[in-house]
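Visitor: predicted model and sequence follow; I will ask about them next.
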Amino acid sequence: MSISKFILGTVAAVALSTPVSAQSLKVVVGKAEGGPEFFALENFAKRLEDTADVKTRVFPMSLLSLAEIPPGISDGIADVGYVITPYYAAEFAEVNMVAETAMLATAGTRSDYPGAAMAGAIMDYVVNCAECTAMYAAQNHVYLGSSATADYALLCTTPIRSSDDIAGRKVRAGAGNYSRWAEAFGATPVSIPGNEMYEALSQRVVDCTMASPAELTAGGLFDVVKSVTTGVPGGVYAGLNTVNMNSGTWQGLSTEQKTAVLRAAAEAQADFVWKSAKDAADNLAAAPGKGIEVIAAPQEMLDRTSAYVSGDLETIASGYTGTYGLADAAAKLEKVVALVEKWKGLTSGLAEDRDALAALYWDEIFSKLDPATYPSSVASN
């Protein structure tokens, strides 16, 4: 079933019937300028204009909202868009299951570049997963890469220095794995949209939010957060498709243009990951000067978190099997675990080298896709 909630009107019909070379590609972000989403997609659009002989127009917070982008791409209202897949849990179940393992990036052998490692692992998995590409095709989307945030911390109104300190607290959680982590530590998870974190903290609806420290600026949380505990819950937010393209738009491109799109997509993922990590690091460095205490989580919290992450894989597999009917969920997650470890190694030492990360994504993922046959060729792999 399509996620589309729109009626395909005259404007969309014209867009779908017009040759790509004769129109501007509509690139929809759904987020404000200044964040990693806009940074990545604006650069993506510029690269296409320079290398693919197509015009582009980028819409930050107009044309479509975040929730409207997936059906907007389906209907051709947008050609390219930033898609948060958990907004459509059933339609994107295959990739959402993988994204829910994102705490693997900092559990066990801790990655020194968690967002880069998790994004690489997810892309490596999805472009070789026939069920995944079929899922996108059913929505009239072509998948062109995933990104991930910087690693999550506890952004709180009171200090969290130990497991005892978080027990009994109300903690905003943006995904099921983080809700379960909070419960494992005796906290109460509260489901609140990301754009309501400021109000929830300022009005003491929650004591903490689990988020990247990049939100101190992106979400204005410098004004309400009094302490940041790093290292926990760890993980990243990974249900982020930076570049999804309408299938008709993709098929309207020449093979040379598709190659340019794949190169620009590899660059876009690196842009997002690098920008998110840089913003988080800059904010943590600035926090003490703004009266915010930065606390490193003690080893006992790190050890408990790693144990939780290992055990949660079974919960994820059984949940997606029972709720969405995914086949072979446990076996699929075994592949993901191996890929995360692979990408921890591949991305080690690249935290300040955006160009090297883009080259890595190209060499290991995008260069291996045949622009003439992708994504249909994945089904025959």
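Guide: Alright, I've got the coordinates.

Visitor: only C-alpha atoms for contact and neighbour calcs from this point on.
Guide: OK.

Visitor: residue contacts, the spatially most central residue of the chain?
Guide: The residue lying closest to the centre of the chain (Cα atoms, centre = their mean) is L240, at 2.5 Å. Applying Cα atoms under 8 Å, 6 or more residues apart in numbering, we find L240 in contact with Y82, V83, I84, T85, S146, S147, A148.

Visitor: and the third one, how many neighbours?
Guide: Going back to what we said before, that points to I84. Residues near I84, counting by other Cα atoms under 10 Å, number 20.

Visitor: from what I can see it touches Y237, true?
Guide: No: under the contact definition of Cα atoms under 8 Å, I84 does not touch Y237, with a separation of 10.0 Å.

Visitor: tell me who's in contact with the nearest residue to the residue nearest to the centre of the chain once chain neighbours are set aside.
Guide: Excluding its sequence neighbours, the residue lying closest to L240 (Cα to Cα, 6 or more residues apart in numbering) is I84, at 4.8 Å. Contacts for I84 were tallied using Cα under 8 Å, 6+ apart; they are L66, G239, L240, N241.

Visitor: okay, pairing it with this:
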Amino acid sequence: MKAKWMAATALAFALALGASGSASATTLKAVHYLSPKHPVGLGYETFAEEVKKNTNGEVTVRIFPAESLLGAKAISDGIRDQVADVGFATMSYTPSYYPYGVMLNDLAMVGENDMAAAMAITELFNLHCQPCLAEYTKQNQLFGSGMSTAPYVLIAKGDINSLEKIKGKKLRAGGALWDRFAKSVGATGVNVPSSEMYETLSRGIIDAAVYAVGGLKTHGLADTAGQVVLLNLGSFRSGNLYSINLDTWSKMTTPQRAGILKAIPVAVVKTVNEYHAGDKAALELAKEKKVPVVQPDPGLLAARKDFVEKDLPGIVEAAKKKGIENAQEFVDKYKELLAKYEKLIGPIENDPKKLSDMFYNEVYAKLDPATFGVKK
């Protein structure tokens, strides 16, 4: 009788453990608005793999790409309201929510290393800018990581590689920053969606597109371009690549949150490297199509540097008018962190494991998964 009782007790205990284990298991709904083959999509696949591995399968990630669950402009609200648990929130789509995030868009030409930019933004927001985190807390979200696309360059119909040649040209600009740059070199910024770049460039409505080299392949620009000028015109950085719902985050166990914090830097490095791979493939296509790819004229390089220096004070003043009182401190710290990460990345830039380990140690290892972002 005693043996039977002990066996029954052991079985009940085992079943209780199993129930407890399944109760702590969770599946995260992850959303982004791009193709699964896009760098962001490939980064999300890596994120899902890393989360599953780091949590011993307790947390899995189901990815809803290409606006299959939420449209691009609805993602921030959707994460806030727990329609999704994690997603790529583009801050410029909801500018009233994220004044600091919108300011990043104006700082897109500060620093030329996109990997450094993604890392610097992540550290800036999570370790040095409480008002930045407060913007996300107000939206019931955690700031998981910064991001950066590949650098924008000039993809032109004809030769525009000098200050004389670019003057009077119409440049496709993806925002106010590039409008201001165009004006500074005597050109005109034209607001054209990326989906219309091919048509407008081929028809002569614009003379050049300010866009990543990858556009030669992804948007068919290699079939109409006559020149690519590798003038680094910054990159899009106004995004939270892994924005996480705070209710979802708070209900997870500390080890599960730790596993996610370890997964994010691996996924961010993967995303940035996939942007690089896309540019490399596009340059091969340019070679095949005999599209000249040239280094920028010294005059254009000098004009870019001069523009960034003269544009910064206006960015700071505009931010202050929008209520960002520490705008100058934000810019100064950002520049400091960009320089820091450019130095750290240099010796290991071709080693994804070392990059993600460094990124984790510099930022995520300093966040306590028991308390960071956890609702009280």
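Guide: Noted; the coordinates are in hand. This is a predicted model, so every value here is computed, not measured.

Visitor: hang on, the earlier thing: quick one: what's aligned to the residue nearest to L240 of the first structure in the second structure?
Guide: The equivalent of I84 of the first structure in the second structure is T90 (alignment by TM-score structural alignment).

Visitor: and the end-to-end length of stretch 132-146 of the first structure?
Guide: End-to-end distance of stretch 132-146 of the first structure (Cα to Cα, to the nearest Å): 13 Å.

Visitor: and the contacts of it?
Guide: Stretch 132-146 of the first structure is touched from outside by 1-4, 71, 73-75, 91-92, 94-95, 119-120, 122-123, 126-127, 238-248, 250, 262, 265-266, 269, 375-376, 378-379, with contacts defined as Cα under 8 Å, 6+ apart.

Visitor: strands along the stretch 51-200 of the first structure, start to end?
Guide: Per DSSP state E, counting those that start in this stretch, the stretch 51-200 of the first structure has strands spanning 55-59, 80-84, 141-143, 146-147, 153-156, 170-173, 188-191. These are given in chain order.

Visitor: need the winner for burial among those strands.
Guide: Neighbour counts averaged per stretch over the strands of the stretch 51-200 of the first structure are highest for strand 146-147, at a mean of 32; criterion: mean count of other Cα atoms under 10 Å.

Visitor: check how far that one sits from its aligned residues in the second structure, on average.
Guide: Compared with the second structure after the fit, strand 146-147 of the first structure shows a mean deviation of 1.3 Å (mean Cα distance after the TM-score superposition for the first structure).

Visitor: how many other residues sit next to G34 of the first structure?
Guide: The local packing of G34 of the first structure (other Cα under 10 Å) involves 12 other residues.

Visitor: so M115 of the second structure sits against K270, correct?
Guide: No: judged on Cα under 8 Å, M115 of the second structure makes no contact with K270 at a distance of 10.2 Å.

Visitor: circling back to that earlier point, okay, the strands of the stretch 51-200 of the first structure in TSV with distance to L326 of the first structure next?
Guide: Output for the strands of the stretch 51-200 of the first structure, formatted as TSV (distance: least, Cα to Cα, whole Å):
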stretch	distance to L326 of the first structure
strand 55-59	35
strand 80-84	20
strand 141-143	19
strand 146-147	21
strand 153-156	31
strand 170-173	24
strand 188-191	25
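
Visitor: for P298 of the first structure, which of those is the nearest?
Guide: Ranking those by distance to P298 of the first structure, with Cα to Cα as the measure, places strand 153-156 first at 13.0 Å.

Visitor: which residues sit against the closest one?
Guide: Outside of strand 153-156 of the first structure, the residues that reach it under the criterion Cα under 8 Å, 6+ apart are 160, 201, 207-213, 225-234.
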